[in-house]
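K.L.:
Provided below are the primary sequence and the corresponding predicted coordinates.
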Amino acid sequence: MTKVDRRILKTQDALKKAVIELMSDKKFDDITIQDLSDRANVSRGTIYLHYMDKYDLLDKLIESHINELRERCEAAAEMDFISGSLIWTEYFESNYSFFSMMLASKGAPFFRNRFLEFLHEEFRDEVDITKGKNRGLNKDVIVRFVASAYVGVVEWWFTNEKPIPHQDLAEQLGTLLERNCN
C-alpha cells in the first residue's frame, strides 16, 4: 500500500470541510468552485487536481462516509443490535456536521438515497422470514421498512439537533432492530 502525501490529505480534508461549511450557507447547486477555493484556501487548479468538479468532491465525501459505516458494520457483525447501533451513533456524533448537513437540511437528497440503499444492503442479511413474527412476510418489504424507519429516526435526531444522547438513540434503535429483524 502506497503512502499518501500528507499535503494531499490536508488539501482533500480542507476541501471536504469547505463544502460542508458552504452547504450550511447556501444550496449545493449555488456553490461555485471559486467558493470552494476561497473557503479551503487553495487554488482552483488544486481543486481540479483532486476532483473533476464539485459533484465529484461531494460524491467522494459521501462514499468515504458510507465506506466507514460499512467497515463499522463489519466490525459489529458479532455484536447484538444495541452494541452495533452504538458504534454507528458514535460515528454520527463525531461526524455531526456532515450528517446534519446531508440529512437535516435536505441539502443533498442524493446522500439520503445512498444511505437508504446502503441500509437495504446491510439489513438484508439481518431479516429472517423463516421463523417468528416475520414468517411468511415478504423479505423485501421488511428490509425496506426497517431501513426506511432507521433513516427516518436518524434524520429526526439530526433535524432536532440531537434531542437525546447518542447512547440512548443507539439503545432504542438497537431494540427496534431486534424486534423487527428476528
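P.N.:
Received it, and whenever you're ready, just let me know what you need.

K.L.:
can we go C-alpha only for contacts and neighbour counts from here?
P.N.:
Fine.

K.L.:
helices or strands next to the helix or strand containing Arg114 in the packing?
P.N.:
Here Arg114 sits within helix 109-124, counting by DSSP states H and E. Counting contacts by 3 or more CA pairs under 8 Å, 6 or more residues apart in numbering; DSSP states H and E, helix 109-124 is packed against helix 54-75, helix 139-159.

K.L.:
among those helices, which is nearest Leu119?
P.N.:
helix 139-159 (5.4 Å; CA to CA).

K.L.:
Can you tell me which helices and strands that closest one packs against?
P.N.:
Helices and strands touching helix 139-159, by 3+ CA pairs under 8 Å, 6+ apart, are helix 109-124, helix 166-181.

K.L.:
May I see the buried residues of the helix holding Arg114?
P.N.:
By neighbour count on 16 or more other CA atoms under 10 Å, the buried set for helix 109-124 is 111-112, 115-116, 118-120, 122-124.

K.L.:
again with stretch 17-34
P.N.:
Under the neighbour-count criterion of 16+ other CA under 10 Å, stretch 17-34 has 17-23, 28, 33 buried.

K.L.:
from the middle of its chain, how far away would that stretch be?
P.N.:
18 Å (CA atoms, centre = their mean, to the nearest Å).

K.L.:
Likewise for stretch 71-91?
P.N.:
The answer for stretch 71-91 is 14 Å, by CA atoms, centre = their mean.

K.L.:
gap between Asp80 and Leu177?
P.N.:
Distance, Asp80 to Leu177, using CA to CA, to the nearest Å: 10 Å.

K.L.:
next up, a second structure to put side by side with the first:
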Amino acid sequence: MTKVDRRIAKSQEAIKKALIELMSEKNFDDITIQDISDRANVSRGTIYLHYVDKFDLLDKLIEEHISKMGEICEAVSEAEYIEANLPWFEYLKKHYFFFSTMLASKGAPSFRKQFVEFLIEEFKNEVDTLKGKNQGLNHDIILQFIVSSYVGIVEWWIMNGMPYPPHVMAEQVGMLLERNL
C-alpha cells in the first residue's frame, strides 16, 4: 500500500467536503469547479489534478462510501442480521451529512442507483439460499422486495434525522430481515 502525501489527502478531503456542502445548498447542476475550488480553498488546478470534472469527483466520493459499506459487509458476513446491521447503521450515522445530502439532492440520483445495485449484490446470496416460507417464490421479486425495503428504511431514517439510535435500527431491521429471509 503506497503512502499518500498528507497534503494531498488533506486537499482531497477539503474538495470532497466542499462538494457535499455545496450539494446541500444548491442543485448539483448549478455547482461549478470554481465553487468547489473557492469552498475548499484550493486552486482549480488542484481539483483537476485529482478529478476529471465534478461528475468524476461525485462518482469517486460515492464509490468511496459504497466501498466502505462493502468492507463492513465482508467483516460481518458470518454474523446474524441484527449484529450485521449495527456497523451499517453506525456508519450511516457517522457519515450522516453525506448520506442525507445524497438522498435529498436531486443532483445525486446516481448515489441511490449505486446503493441499490450494491445491496442487490449483497443480498443475492441470501435470496439464492432461501428455505421455509419463501421457498418457491421468484428470487428476483424477493430480492427487489428486500432491497427496496432496506433502501426505503435507510432513506426514512436519514431523512427524518435518525429518530432512533443505530442499535435500535439494527435490531428492528435485523428482525425484519430474519423474518423475510
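P.N.:
Sure, I can see it. For clarity, every value in this text was computed on a predicted model and none was experimentally measured.

K.L.:
follow-up on the earlier one: which of the helices and strands packed on helix 109-124 of structure 1 has the highest mean neighbour count?
P.N.:
helix 139-159 (a mean of 17; mean count of other CA atoms under 10 Å).

K.L.:
average distance between it and structure 2?
P.N.:
In the superposition with structure 2, the average deviation recorded for helix 139-159 of structure 1 is 0.6 Å (mean CA distance after the TM-score superposition for structure 1).

K.L.:
any idea which element whichever residue in structure 1 pairs up with Gly45 of structure 2 lies in?
P.N.:
For Gly45 of structure 2, the aligned position in structure 1 is Gly45, judged by TM-score structural alignment. For Gly45 of structure 1, the element it lies in under DSSP H and E is helix 44-50.

K.L.:
Check the mean deviation of that helix from structure 2.
P.N.:
Here helix 44-50 of structure 1, set against structure 2 after superposition, deviates by a mean of 0.4 Å using mean CA distance after the TM-score superposition for structure 1.

K.L.:
So which residues make contact with that helix?
P.N.:
With CA atoms under 8 Å, 6 or more residues apart in numbering as the test, helix 44-50 of structure 1 has contacts from 12, 15, 33-34, 37, 53.

K.L.:
Could you report the separation of Arg6 of structure 1 from Gln12 of structure 1?
P.N.:
According to CA to CA, Arg6 of structure 1 and Gln12 of structure 1 sit 10 Å apart.

K.L.:
Name the residue in the two with the higher neighbour count.
P.N.:
More neighbours surround Gln12 than the other of Arg6 of structure 1 and Gln12, with 19 against 9 (other CA atoms under 10 Å).

K.L.:
List the contacts of the more buried one.
P.N.:
Gln12 of structure 1 touches His50, counting by CA under 8 Å, 6+ apart.

K.L.:
how much space between Ser100 of structure 2 and Arg44 of structure 2?
P.N.:
For Ser100 of structure 2, the distance to Arg44 of structure 2 equals 27 Å [CA to CA].

K.L.:
now swap in Ser105 of structure 2 and tell me
P.N.:
Ser105 of structure 2 is 24 Å from Arg44 of structure 2, where distance means CA to CA.

K.L.:
So those two - more neighbours on which side?
P.N.:
Comparing Ser105 of structure 2 with Arg44 by other CA under 10 Å, the one with more neighbours is Ser105, at 18 against 15.

K.L.:
I'd say that one and Asn27 touch.
P.N.:
Yes: with contact defined as CA atoms under 8 Å, Ser105 of structure 2 counts as touching Asn27 (6.9 Å).

K.L.:
follow-up on the earlier one: out of Asp80 and Leu177 of structure 1, which sits in the more crowded spot?
P.N.:
Leu177 (22 against 13).

K.L.:
Provide a list of residues in contact with the more buried one.
P.N.:
Applying CA under 8 Å, 6+ apart to Leu177 of structure 1 gives the contacts 81, 146.

K.L.:
and if you look at Met175 of structure 2?
P.N.:
81-82.

K.L.:
10 Å instead?
P.N.:
Contacts for Met175 of structure 2 (CA atoms under 10 Å, 6 or more residues apart in numbering) come out as 80-82, 169, 181.

K.L.:
ok, back up a step: now do the match of Gly45 of structure 2 against Met52 of structure 1, distance only.
P.N.:
Taking CA to CA, one finds Gly45 of structure 1 at 11 Å from Met52 of structure 1.

K.L.:
same deal with Asp25 of structure 1?
P.N.:
Distance from Asp25 of structure 1 to Met52 of structure 1, by CA to CA: 23 Å.

K.L.:
Repeat that for Lys3 of structure 1.
P.N.:
22 Å.
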